[in-house]
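> I would like the atomic coordinates for the input below:
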Amino acid sequence: MTNPRADRVKAVRALASRSVRRRSDTFLVEGPQAVREAVTAPGPRVHDVYVTPDAAARYGEIVDGALAAGVRVRTGTPEVLDAMSPDAQGGVAVVERVHGELGPVLARRPRLVAVLAHVRDPGNAGTVLRAADAAGADAVVLTASSVDVHNPKCVRATAGSLFHLPVVTGPELPEVVAALQAAGVQVLAAAGGGTHDLDDLLDVAGAAPAGVPDLAAPTAWVFGNEAWGLRDEDLALADAAVRVPLRGRAESLNLATAAAVCLYASGRAQR
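Presented below is the predicted three-dimensional model:
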């Protein structure tokens, strides 16, 4: 492919639009690392892979993995790939949108789940998903009021973790919390003014007294909006609210950092 103005190139670039993603039921994956994960990890179907000749030679595992999975690989000039996405870095893929559902997740008896409520920033959402993957979480849920997980910035921020664990999108928070609690998963809200201190909970994990959350138990963490956190009605849904201790002079932690701390605390306690 040599024409940056070709219809196929325009169609790929148009996936930056949410309405186009919904209509085509596909989204764009940018960069060699994320494309590699898309073609090698089980998950959404990859429709097409586009690479420059240099990228094809440098990242042979992408081409081999795609061809082994029956995915079409098309070679384009750097100008073509740049026209598809300014963040292509020599490779992009068109992938079927993620359609995870809560029921199958709960049927596998998850021990650690991250729930994003009213999280609007795509970079934060993608970074939380990446942290959840790294901490060994079993699933991530984005409520109806949260950002589209297929937003290009969100996909980039996951660094391929989008393809490593189930991602559920679209349910309302009360529905999610009720289903988790019915499945025996305690629901903890991460909140700066939380009743319980995360360090204190780690100290008693596995032997928590009555009325104190046990981090060693199956747990879902609920993380709120970047600016205002969780609303009072959202906090009321959780079994308990937990704060991350601030030892220095920082006023607060950003969403993704706080989420990583909480998820790793649970991961440590459960192991």
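
> when you work out contacts or count neighbours from here on, use the C-alpha atoms and nothing else.
Will do.

> Arg271: neighbour count?
6 (other C-alpha atoms under 10 Å).

> quick check: it vs Leu215, distance?
10 Å (C-alpha to C-alpha, to the nearest Å).

> and for Val147?
Taken as C-alpha to C-alpha, the span from Val147 to Leu215 is 28 Å.

> tell me which of the two has more neighbours.
A side-by-side neighbour count of Val147 and Leu215, using other C-alpha under 10 Å, places Leu215 first with 27 against 23.

> could I get the contacting residues of the more buried one?
Counting by C-alpha atoms under 8 Å, 6 or more residues apart in numbering, Leu215 touches Leu201, Leu202, Ala205, Gly206, Ala265, Ser266, Ala269, Gln270.

> let's compare: structure for the following, please.
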Amino acid sequence: MSDEILSNPKSERVKRIASLARKKERQAHGRFIVEGPQAVRELLIHRPELTETVYTTLGNEAWQSEIDRLASDAGVRLERATGEVITAMSETVNPQGVVAVARSWGGDVADVLKGARLVAILHEIRDPGNAGTVLRAADAAGADAVIFAGESIDPFHPKVVRSTTGSLFHVPVAVVDTLADAVDAVKTAGLSAFAADVRGADVLEARAEGALAGPIAWVFGNEARGLSEPDRALADRSVKLPIYGAAESLNLATAASVLLYETAFAQRS
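Here you go, the predicted structure:
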């Protein structure tokens, strides 16, 4: 660890790190930022080889000693910085005193699907909070991979990374150009593709048939438009969640969480 404390929020290094909030800069440098003690902790525990540098304030925060130890154990460079510098590096208005720079990765879709039984495909998901929440739910449900397809948001967007609360570092992630590429890949890997769509059959039918017990890749569409007819045609079947109350609909992240868990329950029963 360097004894120097970074104190100039307008330095070139700080500007370079802050620029990683932009997709173009992330792609150009192959780096992204991880903010907050929980996400940085998970990065250091599960993907230390990707961690380039950790920047923290010098204080008595509860997480300080653990982050220091994890960085030291992983051989990761640790730098102290003022709160102003951390704020300048961060995308959040009120950062929590720690930022890491990590190398992004592009998992080959065929590799991440080897042996997979539960997969989430995000097609044209634009909201970073939704994307991160679905990835977190997939992690919690024991999914084997998450695929970002088409014009979906970049999985390394700072808001996506934050909303996964570390799950980005637990689950293999791949990015593909089109939904057709994603569906072809999961079918080649031996999974059925199920489209989550309000025009599909009730999930209780699929449950009763035992269809949820097999290897499944769930396709989740755009928050506003859902899946188009050609998109649905790529799937083996379309499934919806019933609405028993007066709610007009469920949002994407909630529906995805329920369907992923329904499948996880079926596969484990």
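
> quick one: secondary structure of Pro95 of structure 2?
coil (DSSP: H, G, I helix; E, B strand; the rest coil).

> and the strands in structure 1?
26-30, 46-51, 72-75, 91-96, 112-116, 139-142, 167-169, 186-190, 196-197, 219-223, 240-243 (DSSP state E).

> quick one, which of those gets closest to Arg156 of structure 1.
With C-alpha to C-alpha as the criterion, Arg156 of structure 1 lies closest to strand 26-30 of these, at 6.8 Å.

> residues in structure 2 aligned with the closest one?
Using TM-score structural alignment, strand 26-30 of structure 1 lines up with residues 31-35 of structure 2.

> now that stretch on structure 1. Mean distance?
Aligned to structure 1 and superposed, stretch 31-35 of structure 2 gives a mean residue distance of 0.4 Å (mean C-alpha distance after the TM-score superposition for structure 1).

> so how far is that stretch off the chain centroid?
13 Å (C-alpha atoms, centre = their mean, to the nearest Å).

> aligned partner of Arg103 of structure 2 in structure 1?
Looks like Arg103 of structure 2 aligns to Glu96 there (TM-score structural alignment).

> burial of that match, as a residue count?
Quick note: Glu96 of structure 1 (other C-alpha under 10 Å) scores 18 neighbours.

> tell me the contacts of it?
Asp25, Thr26, Phe27, Pro44, Arg45, Val46, His47.

> can you select the buried ones from those in PyMOL?
In PyMOL syntax, the buried subset of those is picked out as below (16 or more other C-alpha atoms under 10 Å):
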select buried, resi 26+27+44+45+46+47
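
> which of the contacts of Glu96 of structure 1 does structure 2 keep?
Contacts conserved in structure 2 for the contacts of Glu96 of structure 1, counting by both residues aligned by TM-score structural alignment, their matches' C-alpha atoms under 8 Å: Asp25, Thr26, Phe27, Arg45, Val46, His47.

> can you list the residues you listed in TSV and add distance to Ala137 of structure 1?
Output for those, formatted as TSV (distance: C-alpha to C-alpha, whole Å):
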residue	distance to Ala137 of structure 1
Asp25	26
Thr26	25
Phe27	24
Arg45	23
Val46	24
His47	28
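
> narrow the contacts of Leu215 of structure 1 to those that are buried.
Buried among the contacts of Leu215 of structure 1 (16+ other C-alpha under 10 Å): Leu201, Leu202, Ala205, Ala265, Ser266, Ala269, Gln270.

> just checking, the second one touches Ala265?
Yes: counting by C-alpha atoms under 8 Å, Ala265 is a contact partner of Leu202 of structure 1 at 7.0 Å.

> coming back round to it: I'd like the strands of structure 1 laid out as CSV, including distance to Glu251 of structure 1.
As requested, these are arranged in CSV below (distance: least, C-alpha to C-alpha, whole Å):
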stretch, distance to Glu251 of structure 1
strand 26-30, 35
strand 46-51, 43
strand 72-75, 49
strand 91-96, 39
strand 112-116, 22
strand 139-142, 26
strand 167-169, 31
strand 186-190, 15
strand 196-197, 16
strand 219-223, 18
strand 240-243, 13
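
> okay, the top helix by length along structure 1 sits on what stretch of structure 2?
Of all the elements of type helix in structure 1, the one with the most residues (DSSP state H) is helix 255-270. Mapped onto structure 2 using TM-score structural alignment, helix 255-270 of structure 1 spans residues 252-267.

> cheers, nothing more for now.
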